[in-house]
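Undergrad: For reference, the sequence and a predicted model appear below.
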Amino acid sequence: MRAIPAGLAGHLSEGVTTLCRCWTLTRRDGVVLGFTDHDRDLVVSGVTHSAGTGLEAAEATSELGFAVGTGDVSGALDSAAIEEGDILRGLYDDASVEIRLVNWADPAQHLLLERASIGEIRWQDDSFVAELRGPLHRFDEEHGLIYRATCSAELGDARCRVDLASPAYRGEGTVVETDGALRLSADGLAAHPEGLFTAGRLLWTGGANAGDAIEVESHRVTEAAVSLDLWQRAARPIVAGDAFVVTAGCDKRLATCRDTFANVPNHRGFPHLPGNDFIVKLPVQGEAGLDGGSLFR
């Protein structure tokens, strides 16, 4: 049962209340921001919660058991603290949010209603809508060893051990042509085979996006140019001359681990584990592979 502070409980028992909601948001980089749906700024728990941000709460749900409660918070980009570029960079992904009920006439009287995390952020009519996920969504995250055909390690991490600093898996390039957001052709990558940087990571080292990183969707090589497509729009326009460093990607298959990285001893998948197709497959007379012997001879 939730304990309501005595001062706020007394206020709630009165015939007229002066209540509002405050959101305290802590980004992954440690920046703390405060917002309120009241018409003036409020200081709650040492954090200034700004009014006039266009922020408002939508419907929220709570679930019994281990089901994940969800809700939405939406608003226009009216606050100087919220920049579209920061949202595109992912600084608000999985940010923590504390939602409080506050007596705006006496901000010392407040009650923590919920803790949540920012989930999907989508654009709608020149404003953003951020999904709020309850704490139980952490139980949906993968932890420990996962039995699956593809590798569970991330390319270059301590389990994979591929050295992404090696020139074989790393390239430095400069933008030659671009659509300004998702597609570019570049100099400096001609020595690398097509597809090496697909699913890799591109880090901008020059230009307006310097310091930002984006995943590569595809890497193509033609006689005319080396082209990269990005999974997400750059936070700021890409222009010719922007410099970047791009590292290899991996589709996590055993064949790629063997042929591209010569790293089979560190492959963290189970490629010989029978899948659903094997379970439902019926034996056919004369067909090899369903005689009780090894599937990999």
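TA: Noted; the coordinates are in hand.
Undergrad: When you work out contacts or count neighbours from here on, use the C-alpha atoms and nothing else.
TA: OK.
Undergrad: so how far is residue 133 from the residue nearest to residue 163 when sequence neighbours are not counted?
TA: Taking Cα to Cα, 6 or more residues apart in numbering, and ignoring the residues beside it in sequence, residue 163 has residue 156 as its nearest neighbour in space, at 5.8 Å. Distance from residue 156 to residue 133, counting by Cα to Cα, to the nearest Å: 30 Å.
Undergrad: Included below, for side-by-side comparison, is a second structure:
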Amino acid sequence: MTATTIARAWMVRRADGMVLGFTDHDAVLTFDGIRFRPDHGMSARALVQATGLSVDNSEAEGALSDDAITERDVLAGRWDGAAVKMWEVDWTDPSARRLVFAGSLGEIARSQGAFRAELRGLSEPLNAARGRVFHPRCSARLGDGRCKLSLSGETFTAEAAIAEVEDGRILRFSGFPAYEAGWFERGRLLVLGGGAEGLGATVKNDTALPGGGREIELWQALGIAPVAGDRVRLVAGCDKRAVTCREKFDNFLNFRGFPHLPSEDWIMAPQAGGNRG
């Protein structure tokens, strides 16, 4: 290939299977069953790839357009973690190409109708901690294969229609099912319908209101705010303590923590308060 016929092409694949292709060439390129459009929906800075396990120093940026990457989808988190590949291509012969990057989109920021996303290489997951952590609190996630608690039914899950939304993160309900105050704190909220369908967040505060009402405060507002009438599903919260596992969920047999570990003070000074000899 000669330098005058080199173009760059990007493929982005979301978790739901949607695929988009972009190129900095002035005409459409097609290979691997993907149509790479020259609409500047995405571009990227020069790659600075590390030989170790650090994040590759590069960013992808582009315009938020209706037929490519929309602001609504970015706010909804639908592009988070999307797979990315980048090629250098001879536009006169697309079969003559070289893969120069493969990885995923990291943190995505938006500003003035455009987005900027960190590119993370394939080695990035190797930076994550591996192995079991010995800690007094449970290391499982509520309802996962290690916890084994069934979240089906009305004991730990409730569905209701929103009556009022304040600041995008405080949701109020009327005629809410009877649960003790704080039952859903640290739990999850999932939007089941409307423009924010599929979005989820963690519950910060759960307050029972007079007359059977409920107020749910989220730690962070959803990317797309739900509106009155949208239905949501709430899952009970777990603070990972052994007493909560035993008394709230009756699931202590599957508790994945070490509640009888000595405190850090004992580890630093094991002779304190004990026999010296």
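TA: Ah, there it is. Note that the structure is a prediction, hence the values are computed from the model and not measured.
Undergrad: To what extent is the residue nearest to residue 163 of the first structure buried, counted in neighbours?
TA: Here the neighbour count serves as a burial measure; for residue 156 of the first structure (other Cα atoms under 10 Å) it reads 16.
Undergrad: and it, what pairs with it in the second structure?
TA: Alignment note: residue 156 of the first structure maps to residue 143 in the second structure; criterion TM-score structural alignment.
Undergrad: Specify the local secondary structure of that match.
TA: Per DSSP: H, G, I helix; E, B strand; the rest coil, the secondary structure class of residue 143 of the second structure is coil.
Undergrad: what do you get for residue 55 of the second structure?
TA: In terms of secondary structure, residue 55 of the second structure is coil; the call rests on three-state DSSP.
Undergrad: likewise residue 64 of the first structure?
TA: coil.
Undergrad: how about the helix or strand hosting residue 84 of the second structure, aligned to which bit of the first structure?
TA: Counting by DSSP states H and E, the element that carries residue 84 of the second structure is strand 83-90. Aligned using TM-score structural alignment, strand 83-90 of the second structure spans residues 96-103 in the first structure.
Undergrad: contacting residues for the residue nearest to residue 163 of the first structure?
TA: 162, 163, 164 (Cα atoms under 8 Å, 6 or more residues apart in numbering).
Undergrad: Secondary structure element for the second one, which one?
TA: Looking back up the chat, that one is residue 163 of the first structure. Residue 163 of the first structure belongs to no helix or strand when assigned by DSSP H and E.
Undergrad: so how much does whichever strand in the second structure runs longest differ from the first structure once superposed?
TA: For the second structure, the strand that runs over the most residues, judged by DSSP state E, is strand 97-111. Per the superposition on the first structure, strand 97-111 of the second structure and its aligned residues are separated by 1.3 Å on average (mean Cα distance after the TM-score superposition for the first structure).
Undergrad: And that strand, what's buried?
TA: Residues of strand 97-111 of the second structure classed as buried: 97, 101, 102, 103, 104, 105, 106, 108, 110 (neighbour count, 16 or more other Cα atoms under 10 Å).
Undergrad: how about these in TSV, adding distance to residue 11 of the second structure?
TA: What follows is the buried residues of strand 97-111 of the second structure, written out as TSV (distance: Cα to Cα, whole Å):
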residue	distance to residue 11 of the second structure
97	14
101	10
102	10
103	11
104	10
105	11
106	15
108	17
110	20
